[in-house]
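K.L.:
sequence plus the predicted model coming up.
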Amino acid sequence: MQTILKNKVLIRLSEIISSHENEILAANRQDLNAFPDMDASTKDRLKVDEKKIGGMIQSLRDVAELPDPEGKILYGYTRPDGLHIENRSVPFGTILIIYESRPDVTIEAAATAFKAGNRILLKGGKESLNTNMLLTQLWQQALTENGIDQNFVRYLNLSHAETQQLIKNNPYRVDLIIPRGGEKLIAFVKENASAPVIVSGRGNNFLFIDKNSDFEMAIRIILNGKQRISVCNALDKVLIDENIPDLEQKVHRLTDELLHKNIEIVGDEKINSIDSRIKKNDDSHILSEEFLAAKIYLSIVPDIEAAVNIINTYSGGHSATIVTNDDANADLFMQQVDCAAVYRNASTRFTDGGQFGVGAEIAISTQKLHFRGPLGAQELVTNKWFVYGNGHIRE
């Protein structure tokens, strides 16, 4: 598909969404009202408001502005006998996105895959059905108006059992599956899929406060990391170097700020002995838990090496940050921590395709193959060899 045509579809879809804002909000209210007992995190992911609609519109425009990843010549070679060989980027083919709660995925993730030339199958959760069905209809309107088969973007309204069979049997001949949801969904897809899978992993992100650091900066970054509780780039764990000057005073200061924001604080025995307002929890399993709640875990560690070891043992491999004034410690941390994104003196909340300048993302991969971190359109292609001859035969 030509770049100009892809971009026309994306821009037209942004216009259609803008003109159907009231209908989108009404469909989303219907979804919210159908599940009144959902937890705060799920509700935050499901809810669509004017700001989220504006984000969808902007993401479509951003993706339209990006270079087309399809058809790039990655390598070229002409043999002495005149045989010309090229390696080019090509779409995967059909991408199945399985996701929970978040209707904006229907627009933003699909737009990313579409810009790379892929067909898209969408399977959202039952709690967001009305919003997703409407957004898919808007997709199909933009496609039809530009002379493209409306099934280039298709929504699969399937039961739980039907979705399991979809994953196992691959009746739609899917080339790539991207599950975006809880650990149970991801584990089932990884275990049962008959097509390649890119895992959009969980968060459980860590921050380490080095002994040589700006503690007020650390507090600002920590509070920002808990600004939204339902997102995978939220902050869950804070490790504090025990050699930091005025340790007790600083722990009290951090505790004050977190409690002021109504964030539940838990921690190990050592930090509980410093501030009893921190609920003691010495169960190591909590270090692996992604909270998705107004909750944070604090711990005192002996040094940066211990912090790196804890992060590499328990984190989800998503994002980790160090707050430090020490260049050597920053480099050691960023080199040795095994996460998709590592930060110095900045919030993990920036791990996002739009914030990283790659436009809307289809997922944040915590795998090392074939790509890691926010997956934009540039990462949703594979490669293919094109060989041009004139009766060439190999002797």
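P.N.:
All right, it came through fine. Predicted model, so just to flag it, every value in this text is computed and none were measured. Numbering: from 1, shown residues only.

K.L.:
going forward, measure contacts between C-alpha atoms and count neighbours the same way
P.N.:
Fine.

K.L.:
counting neighbours, which bits of stretch 297-305 end up buried?
P.N.:
Across stretch 297-305, burial judged by 16 or more other CA atoms under 10 Å covers Tyr297, Leu298, Ser299, Ile300, Val301, Asp303, Ile304.

K.L.:
comparison target below:
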Amino acid sequence: MKLLNTETKNKVLQSMMSILDSRKAEIIAANKKDLDLFDKEDRAMYDRLIVDEKKVDGMIASIQEVMVQEDPVGKIKSNKALENGLKIENKTAPFGTIMIIYESRPDVTIEAAVLAFKANNKILLKGGKEAIHSNLVLESCWHQALEENNLDNSWIRLMHMNRQETQEFLRNPTEKLDLIVPRGGERLIAFVKEHAKCAVLVSGRGNNFLYVAKDADWAQSLEVILNAKTDKISACNALDKILVDVNIDDYPAKLKELQSILEDKGVSVLVDNKVAKVLTNCPVIEDDAIWYEEFLAMKCVVGAAEDLNDAVQKINTYSGGHSATIMTRNNELALEFMDQVDSAAVYHNASTRFTDGGQMGVGAELAISTDKLHHRGPLGLEQLVTNKYYVFGEGQVRV
């Protein structure tokens, strides 16, 4: 694959920003077709599908953000001179071709492509059928930007395949794939991991937890809980499970206040057997499988924790490995929690909603990786490269 210089890549991105701005009405009109065909009862998916003027402006801003970032390709990671005279450089290099499979969100068609392209990768975009009209226009915008700069459309392509064709492509790809990023449900992720012939980097489920320790600032805890749960229910960084330490002062009163505040905001509350002794009017969990579930809805579980170790054990057993928070005034306890919890992002006295490339200073993101190789957390520009060794010699042979 041809390496493009930074100037060429940035010219494409500059063109793309102008094209999105000039075709804004067309993009919104295409999105309306998708919205009109969609079942609005699935509120989380519907929210992800919406493209309005603000959303297009956000797409333009994400491209601008990536354009001004340093080119991640060709950066020297290490430089060594060996005793035998060999000089060895380890430099960053593109993956090659990245395929991303995602649902509903047309803005991913912009954010994933801009990151992959700036990192000198070709990208195959497999969006969901519910966003087909939006994605077709956005692909057309990308192709216009590439053509204006004398580049082939193959750099950024929408996969025009149904579900069965996509599955067959994964089983028997008709072109070389170097990395696949599935962003969807566990069935999709399991299928991709089973059948892919290349590396798979999982953007896993949320199912995020928050633990209120016995010495937590209760007013602050309520504020963080409400933000994490209700700010954007369709986000993978939204809160689903709340564990309250049974040793907190006025435990019954605090549970009742938590229930009241959540329900006032329209959040339905499920409880475990211990909390049910206090919140007697809440439905009780009947199947432990609910602890594994990512809700993407105005719904949460409130459970009891005997202490920090009990909370950590529950989180590591049931969570999606995405984000987890502890609310406590004790910095040592917070650090113990953060060290022990096995999640991509761990928080002390802050909302899980910050697990986001832009909020964490990474910029636009391809996904939030819950894998541990090669990267964990927001996949930004710097994470969309691999490495290559450059070895310079003068006729050395190994003896």
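P.N.:
It's in. These numbers were taken from a predicted model, which means no experiment stands behind them.

K.L.:
thinking again about what came up before, turn the buried residues of stretch 297-305 of the first structure into CSV, including secondary structure and distance to Leu254 of the first structure.
P.N.:
Output for those, formatted as CSV (DSSP: H, G, I helix; E, B strand; the rest coil; distance: CA to CA, whole Å):
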residue, secondary structure, distance to Leu254 of the first structure
Tyr297, strand, 12
Leu298, strand, 10
Ser299, strand, 12
Ile300, strand, 13
Val301, strand, 16
Asp303, coil, 19
Ile304, helix, 20
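
K.L.:
closest one of the residues you listed to Asn383 of the first structure?
P.N.:
Of all those, Ile304 has the smallest distance to Asn383 of the first structure: 40.9 Å, by CA to CA.

K.L.:
of the buried residues of stretch 297-305 of the first structure, closest to Ile95 of the first structure?
P.N.:
Among those, and counting by CA to CA, the member closest to Ile95 of the first structure is Tyr297, at 36.9 Å.

K.L.:
and the gap between the counterpart of that closest one in the second structure and Leu258 of the second structure?
P.N.:
Under the alignment (TM-score structural alignment), Tyr297 of the first structure pairs with Val301 of the second structure. Remark: distance between Val301 of the second structure and Leu258 of the second structure (CA to CA, to the nearest Å) = 11 Å.

K.L.:
same check, this time on Ile28 of the second structure
P.N.:
Distance from Ile28 of the second structure to Leu258 of the second structure, by CA to CA: 40 Å.

K.L.:
repeat for Met67 of the second structure
P.N.:
44 Å.

K.L.:
go on, Phe117 of the second structure?
P.N.:
46 Å.

K.L.:
over to Asn331 of the second structure?
P.N.:
In terms of CA to CA, Asn331 of the second structure sits 24 Å off from Leu258 of the second structure.

K.L.:
with Val66 of the second structure instead?
P.N.:
41 Å.

K.L.:
ok but Ala346 of the first structure is inside a helix, no?
P.N.:
No. Checked against DSSP: H, G, I helix; E, B strand; the rest coil, Ala346 of the first structure lies outside a helix; its state is coil.

K.L.:
which residue in the second structure aligns with it?
P.N.:
Using TM-score structural alignment, Ala346 of the first structure pairs with Ala350 in the second structure.

K.L.:
ok, its match - contacts?
P.N.:
Neighbouring residues of Ala350 of the second structure by CA atoms under 8 Å, 6 or more residues apart in numbering: Val224, Thr325, Met327.

K.L.:
of those residues, closest to Lys87 of the second structure?
P.N.:
Nearest to Lys87 of the second structure among the contacts of Ala350 of the second structure, with distances taken as CA to CA, is Thr325, at 46.3 Å.

K.L.:
what helix or strand does the closest one sit in?
P.N.:
Using DSSP states H and E, Thr325 of the second structure falls within strand 323-327.

K.L.:
need the residues that contact that strand.
P.N.:
Contacts for strand 323-327 of the second structure (CA under 8 Å, 6+ apart): 206, 208-213, 216-217, 221, 237, 315, 334, 337, 341, 343-352, 355.

K.L.:
any of those buried? List them.
P.N.:
Buried among those (16+ other CA under 10 Å): 206, 208-213, 216, 221, 237, 315, 334, 337, 341, 343-352, 355.

K.L.:
now intersect these with the strands, please.
P.N.:
Members of those lying in strands (criterion: DSSP state E): Asn208, Phe209, Leu210, Tyr211, Val212, Ala345, Val346, Tyr347, His348.
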